[in-house]
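Undergrad: need a structure here:
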Amino acid sequence: MEPDLFTAAAEDRQLKDPSSSPLAVRMRPRTLDEVVGQQHLLKPGAPLRRLVGEGSGGPAGPSSVILWGPPGIGKTTLAYVVSLATQKRFVELSAITAGVKEVRAVIDGARRASGGYGKETVLFLDEIHRFSKAQQDSLLPAVENRWVTLIAATTENPYFAIISPLLSRSLLLTLESLTDDDLRSLVHRALTEERGLGGAVTLSDDAEAHLLRIAGGDARRALTALEAAAGAAISKGEDEITLETVEETVDRAAVKYDRDGDQHYDVASALIKSIRGSDVDAALHYLARMIEAGEDPRFIARRLMISASEDIGLADPTALPTAVAAAQAVAMIGFPEAALTLSHATIALALAPKSNAATNAIFAAQADVRKGMAGPVPAHLRDGHYKGAAKLGHAQGYVYPHDVPGAIAAQQYAPDAVQGRHYYEPTRYGAEARYADVVEKVRGRLRGDGGQADARP
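TA: Next up is the predicted model:
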């Protein structure tokens, strides 16, 4: 039996009655020129062009491709376009539901199709990082023998998630998130092209802005929302899709938030001040507003890292590592899952004990330096690792702290201009209380008037 009979039948039905398919399906790119975004992979001579044989004398190329990027940016679409451009049958599997048995069945079918019909196969394997090492190993014979052209998609770093033998045999392509301009171009085409809405309706500026926000960089989500809003507008006898219509059909109110205007800074400020004030619920409200408005998750993560040092500091030494870990996770996973990580960090920071002692300490030290209170480094602290240093008295008389009891040497460290100045004044909040207990003991030992016991916590 012809292996892609059902695919051919489905495509035939779509050609006869395009309106029967969802808008997202009708607007699916048929050539690389119709793909939005990923211009670094689509310019002349770029990897995707070479993959389909453009400018290389034929389509011979790698038998395995790995597409790495955040969700909703068109990895499946790219695989489908490659199959069309190379005139190969397209088979899709998800590593979430498929196993070795299903993969082997597709490979066997591909070998039969190639031998019986001369039709090669593109196997698109989504979420390949969910496959175990043994499951990924099962793909190697098909890749090495070119029984299929494997196009695998992953949202995880392939150097950690994919076995080395498969990675070394693959062309790794890093995909970028779709921008608002990319989605705007796609929406405009969907509004005007015959296979789309054919000019039946227009889209107001504020409705378009809201549509792009709720899409969150996902082309399918944008087209699905546009189709629903267009249907509602037409049913009401309207020839323009308004903001109200989009809100009604998508059941998601427009967030009054301009990423380039006052709201951007006002809401960000309110988030940080709510964390500083330990109001976890208010902080989560402002975080939700930023997420729903399509704020860059990396911007939010940067603000949380600043907050961890500015408002929490040593009152909870785990706050900064938590914020940094959140920023790293956000950079790797993107929205929508990044919302969970940002919530995690926001709650931890809001409920942490607060101290601005570290902030005040560096501000006070910087203020003295700006006043000219610097002075020369004490001679015994200067670099002594060069010929002639001893003659200058550099590093002479330096007491190595590890050679004295308690590892705190009574000697001068600060320049004369600021000797005796105390910049760090710890609070009694949270974990910083132990620093408050020890700081005066340490300072006493440095002055030479403390005991021999270890003053550190």
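
Undergrad: contacts, neighbours, all on C-alpha from now
TA: Noted.

Undergrad: how close does the residue sitting furthest away from the middle of the chain get to residue 384?
TA: In the chain, the residue that sits farthest from the middle, by CA atoms, centre = their mean, is residue 391; the gap is 55.8 Å. Look at residue 391 and residue 384: by CA to CA, to the nearest Å, they are 10 Å apart.

Undergrad: now residue 52
TA: 64 Å.

Undergrad: between those two, which one's more packed in?
TA: Neighbours of residue 52 and residue 384, each counted by other CA atoms under 10 Å, are more numerous for residue 52; the result is 21 against 17.

Undergrad: who are the contact partners of that one?
TA: Listed by CA atoms under 8 Å, 6 or more residues apart in numbering, the contact set of residue 52 reads 58-61, 82, 85-86.

Undergrad: out of those, who's nearest residue 317?
TA: Taking CA to CA as the measure, residue 317 sits nearest to residue 82 out of the contacts of residue 52, at 50.5 Å.

Undergrad: tell me which element the closest one falls in.
TA: Counting by DSSP states H and E, the element that carries residue 82 is helix 75-85.

Undergrad: identify the residues contacting that helix?
TA: 28-32, 35, 51-52, 67, 89-90, 121-122, 124, 126, 151, 153.

Undergrad: of the residues you listed, buried ones?
TA: 28-30, 32, 35, 51-52, 67, 89-90, 121-122, 124, 126, 151, 153 (16 or more other CA atoms under 10 Å).

Undergrad: just flag the most distant two among those.
TA: Top of the distance list for those (CA to CA): 35 and 121, 21.4 Å.

Undergrad: isn't residue 431 up against residue 318?
TA: No - between residue 431 and residue 318 there is no contact under CA atoms under 8 Å: 9.9 Å.

Undergrad: sorry, back to before: mind listing which of the contacts of helix 75-85 are in helices?
TA: Residues of these located in helices (DSSP state H): residue 51.

Undergrad: how far away is the spatially most central residue of the chain from residue 79?
TA: For the chain, the residue nearest the mean C-alpha position is residue 331 (2.9 Å; CA atoms, centre = their mean). Per CA to CA, residue 331 is found 25 Å from residue 79.

Undergrad: and the residue nearest to the centre of the chain, that one's in a helix?
TA: Yes - the assignment for residue 331 (DSSP: H, G, I helix; E, B strand; the rest coil) places it in a helix.

Undergrad: if I look at it, how far off is residue 323?
TA: Residue 331 is 12 Å from residue 323, by CA to CA.

Undergrad: next one: residue 58
TA: 50 Å.

Undergrad: of those two, which one has the most company?
TA: Ranked by neighbour count (other CA under 10 Å), residue 58 and residue 323 place residue 323 first, with 27 against 12.

Undergrad: now do the contacts for the nearest residue to the more buried one once chain neighbours are set aside.
TA: Leaving out its chain neighbours, the residue that sits closest to residue 323 by CA to CA, 6 or more residues apart in numbering is residue 305, at 5.0 Å. Going by CA under 8 Å, 6+ apart, residue 305 touches 320, 323-324, 327.

Undergrad: second input sequence below; structure requested for side-by-side comparison:
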Amino acid sequence: MDLFESAGTDDVGVPLDSRAPLAVRMRPRTLDEVVGQDHLLVPGSPLRRLVDPPRDRDRGAGGAGGAGVASVILWGPPGTGKTTLAYLVARGSERRFVELSAVTAGVGDIRQVVSDARRRLVAGGEETVLFIDEVHRFSRSQQDALLPSVENRWVTLMAATTENPSFSVVSPLLSRSLLLTLRPLDVEAVRRLIDRAVADERGLAGTVSVDDDAREQIVRMAGSDARKSLTVLEVAAGAVLAGDGRPPVGTGRAADEQETPVVTLEDVEHAADVAAVRYDRAGDQHYDVVSAFIKSMRGSDPDATLHYLARMIAAGEDPRYIARRITIHAAEDVGLADPTVLSTAVAVQQAVALIGMPEAQLVLAEAALAVATAPKSNAVTTGIGQAMADVRAGRLGQVPAHLRDAHYAGAERLGHGRDYLYPHDFPHGVVAQRYLPDELAGRRYYEPTGNGFEKQLASRLEAVRRILDR
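TA: You can find the predicted model right below:
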């Protein structure tokens, strides 16, 4: 019996395949084992009603076990549990489960499944859950082929997608389905999955332990992807056990004959084939690489920017984290020297969410290069910093009366809005008028540089301020 031999069957009598990947063997058997999606699992939620065992009163309500809940589209990043939830719905509701992949299935496959489902429904009342993975890969005609079966409830559709259904699923199908959004797993959820896989009889059954540094590296590399975390753990554990010379699980050898082998940081790095991209035990090099990436963009070095970006990608850094850092520094280090860079960075955040890796590395590189090659200005950063410092220090003053809200009864009597000058009534849309409180008159927060677009902005702002200060 090898390391991954089954311990028998799971709690509902389904055989456990000893050759199945760790991520498959550790697939939750109940909703209570699902982590990171608490917002979908509250009592009375649609998922709870789909998974709970059927009751007679539910059957009368138009859906065995589902209390009238129709088809479902599960939208979320990879490795967050979309397939798992589909399996739980089928198993918990005692329905037949059929799985199709949008990568390989065609209209003919859909029609065959639907035809078989209708026959079983009429002949014996057996209901079918049709799970379609990556439904966004279906063409419009393929998605349209699902509509009659969904509308007539010949099947209960469970469709999974990593792309925004508003753009990737046809409107008629979307309107006939319940959309459930899965959230990315947080760090604590991924840690729990790793610890469970190490201890559980379905997983590694305590044959190895994982030190803190190794576990944190797996968490960091996996991002929010549960499947990736368990895949890396499985490979690292297998290598450790093979190198340790310990007989596999189930040979009858006493567990306490020798110390349990430990999966270390080095084992994880080798398992993920990123040994050249080292993050040291304290995580310092991880933060060093991020810091170098940021400073290379700020320093206008596109080559160094791409180098450190590649190191982060190769080490499994969460692409959404990288996109957030790029967006922050589009404002912090470029600002109004090139206002278009921030728009590019925000668009890349959306593209990363829609596309996913590995293709997302292209849009990340474009945004990072946009920041690196743009003219630089920290005037936005300096300006808001000084304004916040004044506010925190209590340098506030009263809002001038002519700027106060005058859209309520009694405001005119208080003088609110009186003598306010509407700028569009004056040449160039600027009029001599006080905006800052008296206590801060003459205070300058934003001082544009002479770089990029801010060179033009500085000239205009100087003329505007001369009018305002008259």
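
Undergrad: from residue 382 of structure 1, how far out is the residue farthest from the centre of structure 1?
TA: Residue 391 of structure 1 is 13 Å from residue 382 of structure 1, by CA to CA.

Undergrad: just to revisit the earlier point, which position in structure 2 pairs with the residue nearest to residue 323 of structure 1?
TA: Counting by TM-score structural alignment, residue 305 of structure 1 lines up with residue 327 in structure 2.

Undergrad: just residue 78 of structure 1 next, same as before
TA: Using TM-score structural alignment, the equivalent of residue 78 of structure 1 in structure 2 is residue 85.

Undergrad: how close does that match sit to residue 92 of structure 2?
TA: From residue 85 of structure 2 to residue 92 of structure 2 the distance is 10 Å (CA to CA).

Undergrad: and what of residue 148 of structure 2?
TA: According to CA to CA, residue 148 of structure 2 stands 25 Å off from residue 92 of structure 2.

Undergrad: between the two, which has more neighbouring residues?
TA: Shown here are residue 148 of structure 2 and residue 92; by other CA under 10 Å, residue 92 has more neighbours (21 against 13).

Undergrad: need the nearest residue in space to the more buried one, chain neighbours excluded.
TA: Residue 92 of structure 2's closest residue in space is residue 51 (CA to CA, 6+ apart), at 4.6 Å.

Undergrad: what's the burial count for the spatially closest residue to residue 417 of structure 1 that is not a sequence neighbour?
TA: Nearest residue to residue 417 of structure 1, sequence neighbours excluded (CA to CA, 6+ apart): residue 373, at 5.4 Å. For residue 373 of structure 1, the count of nearby residues is 15 (other CA under 10 Å).

Undergrad: do residue 377 of structure 1 as well
TA: By other CA under 10 Å, 13 other residues sit near residue 377 of structure 1.

Undergrad: what about the nearest residue to it once chain neighbours are set aside, distance to residue 409 of structure 1?
TA: Distances taken as CA to CA, 6+ apart place residue 415 nearest to residue 377 of structure 1, at 5.4 Å, with adjacent residues excluded. Separation of residue 415 of structure 1 from residue 409 of structure 1 (CA to CA): 16 Å.

Undergrad: now residue 342 of structure 1
TA: Per CA to CA, residue 342 of structure 1 is found 44 Å from residue 409 of structure 1.

Undergrad: likewise for residue 26 of structure 1?
TA: 76 Å.

Undergrad: related to what we said a few turns ago, so the match of residue 78 of structure 1 versus residue 41 of structure 2, what's the distance?
TA: Counting by CA to CA - residue 85 of structure 2 and residue 41 of structure 2 are separated by 11 Å.

Undergrad: what do you get for residue 52 of structure 2?
TA: Going from residue 52 of structure 2 to residue 41 of structure 2 by CA to CA gives 11 Å.

Undergrad: who has more neighbours out of those two?
TA: More neighbours surround residue 52 than the other of residue 52 of structure 2 and residue 41, with 21 against 17 (other CA under 10 Å).

Undergrad: which ones are touching residue 400 of structure 1?
TA: Counting by CA under 8 Å, 6+ apart, residue 400 of structure 1 has contacts residue 409.

Undergrad: how does it look with 10 Å?
TA: 407-409 (CA atoms under 10 Å, 6 or more residues apart in numbering).

Undergrad: do you have the strands of the stretch 51-200 of structure 2 handy? List them.
TA: With strands called from DSSP state E, counting those that start in this stretch, the stretch 51-200 of structure 2 shows them at 71-75, 96-101, 128-133, 156-161, 177-181.

Undergrad: reformat those strands as TSV; add distance to residue 331 of structure 2.
TA: Formatted as TSV, these follow (distance: least, CA to CA, whole Å):
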stretch	distance to residue 331 of structure 2
strand 71-75	30
strand 96-101	42
strand 128-133	38
strand 156-161	32
strand 177-181	30
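
Undergrad: residues contacting residue 352 of structure 1?
TA: 275-276, 278, 308, 311-313, 315-319, 346, 429-430.

Undergrad: residue boundaries of the helices in the stretch 351-470 of structure 2?
TA: 360-373, 379-392, 453-468 (DSSP state H, counting those that start in this stretch).

Undergrad: tell me which of those helices is the most buried.
TA: helix 360-373 (a mean of 22; mean count of other CA atoms under 10 Å).

Undergrad: tell me what that helix is packed against?
TA: helix 284-298, helix 302-314, helix 319-329, helix 340-355 (3 or more CA pairs under 10 Å, 6 or more residues apart in numbering; DSSP states H and E).

Undergrad: now for the longest one, which elements pack on it?
TA: Under the contact criterion of 3+ CA pairs under 10 Å, 6+ apart, helix 340-355 of structure 2 touches helix 165-168, helix 319-329, helix 360-373.

Undergrad: what's the mean distance for the longest one versus structure 1?
TA: Put plainly, it is helix 360-373 of structure 2. On superposition with structure 1, the mean distance recorded for helix 360-373 of structure 2 (mean CA distance after the TM-score superposition for structure 1) is 2.8 Å.

Undergrad: how far out from the middle of the chain is that helix?
TA: For helix 360-373 of structure 2, the separation from the chain centroid amounts to 19 Å (computed by CA atoms, centre = their mean, to the nearest Å).
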